[in-house]
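> show me how the following folds:
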Amino acid sequence: MLRHVVGTRYVTPLREGGSLPGVVEADDLGTYVVKFRGAGQGPKSLVAEVVAGELACRLDLPVPRLVVIDIDPVIARAEPDQEVQELLAASGGANLGLDFLPGALGFDPVAHPVEPELASRVLWLDAYLENVDRSWRNPNLLLWHRKLWLIDHGAAIYFHHNWPRAGAAVQRPFRADDHVLAPFATQLAEADAESASRVTTDLLTEVLALVPDEWLEGPDFASPEATRVAYVDHLAARVAGTRSWLPQGVAA
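Take a look at the predicted model:
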């Protein structure tokens, strides 16, 4: 399971994100960027964060450490913003925390070229998970200690917003023309050969087991475990076979 911590102090909102994440201190003396379950995107965005972040980690891509952070709405009592107060009131219980990277810089593709091997592996994962939110307008990449870090994956695996049509999306093509790393990703065929072989059903099952049950409850399936199985089945089918979702010109 993901490590659990308890939020002890709400520090500040991060208004760059549409879901209004916030910086929160926890009882392990760590500081986290918290994605709240009560935000407009709901718990499914937290599921996407876990699936994408943990798969990235297992594919040796740099992502902040993830934790489940328990939030008591009372920690926002000193926050004057009514929107924050309402968000915290709707987010009691388990939320998602990502290690805060102090002093990190936003990624600029002009000032910070990326090695083709790394760029290709990031683009492969984004194509596999249908992460539409790494464009040049909103890269969702940070530079920290001279290293590229991947953040904000709540928009990935968007098939789960319409389960009845998820099967038809298994081989849905991914358009990479707006992807911020596309100009550097000249080794996609190599990235596909290396990454696809590592994404097994066992690995997907392990990653989905990290998602708290309460984020998987809902009308789509009878139980959280049935929901996990549906995610694993979809993602396993997507990585198998011809992988026609790969950006055009890349051979599977």
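
> can we go C-alpha only for contacts and neighbour counts from here?
Noted.

> wait, Val6 sits on Val67?
No: counting by CA atoms under 8 Å, Val6 sits too far from Val67 to count as a contact (9.9 Å).

> who's more crowded, these two?
Val67 (22 against 19; other CA atoms under 10 Å).

> isn't Asp213 right next to Thr227, touching?
No: the criterion here is CA under 8 Å, and Asp213 misses it with Thr227 at 9.4 Å.

> to compare against the first, here's the next sequence to fold:
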Amino acid sequence: MDLSLRTVTVLRYILPLREGGSLPALAEADDDFKYVLKFRGAGHGVKALISELVGGKVAQVLGLRTPELVFANLHEDFGRTEADEEIQDLLKASVGLNLALHYLSGGINYDPAAVKIDGKLASEVVWLDAFLTNIDRTFRNTNMLYWHKELWLIDHGASLYFHHSWDNWEKNAVSPFVMIKDHVLLPQADQLEEVNTRFRAILTDDVLREIVELIPEDWLQWRDTELSPEEIKEVYFQFLTRRVAHSDNFVNEAKHARG
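Below is the predicted model of the structure:
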């Protein structure tokens, strides 16, 4: 599977998408496609972009539907005519390499009361989010779209929250992830054991290494650690491989929460 990302240049800021706390935007790029643009200058900065990148690529490898991810260049003069000062500040702080998701035009927010998801798919999404420690796929904010009669995962920016308190990554890597109890698809997730066996076989060390190596060095110049970009990548890799090795911890937690 080709995990590489295309790189586009953002040409036009269309409108802010104020549903998210990080103020993403609908934008048009030089390939004539529209994208949901995630900014490096937003709240959690490049760490949210790393979560989005790693989470989206893990979902892709596992066969779940997620919009194409692209690296998105934002030039220094972009947005100078923007009237909204908050947005202009965000654009100025986001010059350089950002991340964008292909815009699923016509997609509607997943409504658990209107659309029934089968146990296999529900178990796959629950496993993914428990693995990634994604705290943000709840009844209040499903972060999924129903598009062309299929379920699409659109936001992984709240995943891998261990990197906001970097020193505890070893403990977080083997955590049961108790917040899975709030997952919107947990009630239907009745095939967790089968999914666990299948997904553990897919997420080999080589696959996880390839995903981690996609993180641009430009996103790894952190002020809150003395680690080099390569050392930071190694922590991400070790976190993910340990998470796979100890997947029974979060699977059992999810099964307990269902019970």
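
> and Val184 of structure 2, how far from Leu160 of structure 2?
Shown here: Val184 of structure 2 relative to Leu160 of structure 2, a distance of 19 Å by CA to CA, to the nearest Å.

> what's the counterpart of Glu230 of structure 2 in structure 1?
Here Glu230 of structure 2 is matched to Glu225 in structure 1, going by TM-score structural alignment.

> distance check, that match against Thr205 of structure 1.
11 Å.

> and what of Ile75 of structure 1?
For Ile75 of structure 1 relative to Thr205 of structure 1 (CA to CA), the value is 34 Å.

> quick one: stretch 105-120 of structure 1 aligns where in structure 2?
Mapped onto structure 2 using TM-score structural alignment, stretch 105-120 of structure 1 covers residues 108-123.

> kindly apply the preceding question to stretch 54-64 of structure 1 instead.
So stretch 54-64 of structure 1 sits over residues 57-67 in structure 2, by TM-score structural alignment.

> mind listing what's buried in the matching stretch?
Burial within stretch 57-67 of structure 2, assessed by neighbour count using 16 or more other CA atoms under 10 Å, is assigned to 57-62, 64, 66-67.

> now those residues as JSON lines including distance to Leu74 of structure 2 and secondary structure?
Formatted as JSON lines, those follow (distance: CA to CA, whole Å; DSSP: H, G, I helix; E, B strand; the rest coil):
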{"residue": "Lys57", "distance to Leu74 of structure 2": "22", "secondary structure": "helix"}
{"residue": "Val58", "distance to Leu74 of structure 2": "26", "secondary structure": "helix"}
{"residue": "Ala59", "distance to Leu74 of structure 2": "26", "secondary structure": "helix"}
{"residue": "Gln60", "distance to Leu74 of structure 2": "25", "secondary structure": "helix"}
{"residue": "Val61", "distance to Leu74 of structure 2": "28", "secondary structure": "helix"}
{"residue": "Leu62", "distance to Leu74 of structure 2": "30", "secondary structure": "coil"}
{"residue": "Leu64", "distance to Leu74 of structure 2": "29", "secondary structure": "coil"}
{"residue": "Thr66", "distance to Leu74 of structure 2": "23", "secondary structure": "coil"}
{"residue": "Pro67", "distance to Leu74 of structure 2": "20", "secondary structure": "coil"}
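
> right, and the pair among these with maximum separation?
Farthest pair in the buried residues of stretch 57-67 of structure 2 (CA to CA) is Leu62 and Pro67. Separation: 13.9 Å.

> for the stretch 1-150 of structure 1, which segments are assigned as strands?
4-13, 22-26, 31-35, 66-71, 93-99, 105-106, 141-144, 147-150 (DSSP state E, counting those that start in this stretch).

> just the buried positions in the longest one, please.
Residues of strand 4-13 of structure 1 classed as buried: 4-11, 13 (neighbour count, 16+ other CA under 10 Å).

> one more: stretch 173-193 of structure 2?
173-177, 179-192.

> what's the answer for stretch 130-140 of structure 1, then?
130-135, 139-140.

> then stretch 22-40 of structure 1?
22-26, 31-39.

> cool, stretch 108-126 of structure 1 as well?
114, 116, 118-126.

> what are the contacting residues of it?
56, 61, 132, 136, 156, 176, 179-182, 184-188, 191-192, 195, 246 (CA atoms under 8 Å, 6 or more residues apart in numbering).

> one more time with 6 Å, if that's ok
For stretch 108-126 of structure 1, contacts defined as CA atoms under 6 Å, 6 or more residues apart in numbering pick out 181, 184-188, 191.

> how about the counterpart of Arg18 of structure 2 in structure 1: what's its closest non-neighbour residue?
Aligned by TM-score structural alignment, Arg18 of structure 2 pairs with Arg15 of structure 1. Distances taken as CA to CA, 6 or more residues apart in numbering place Pro21 nearest to Arg15 of structure 1, at 7.3 Å, with adjacent residues excluded.
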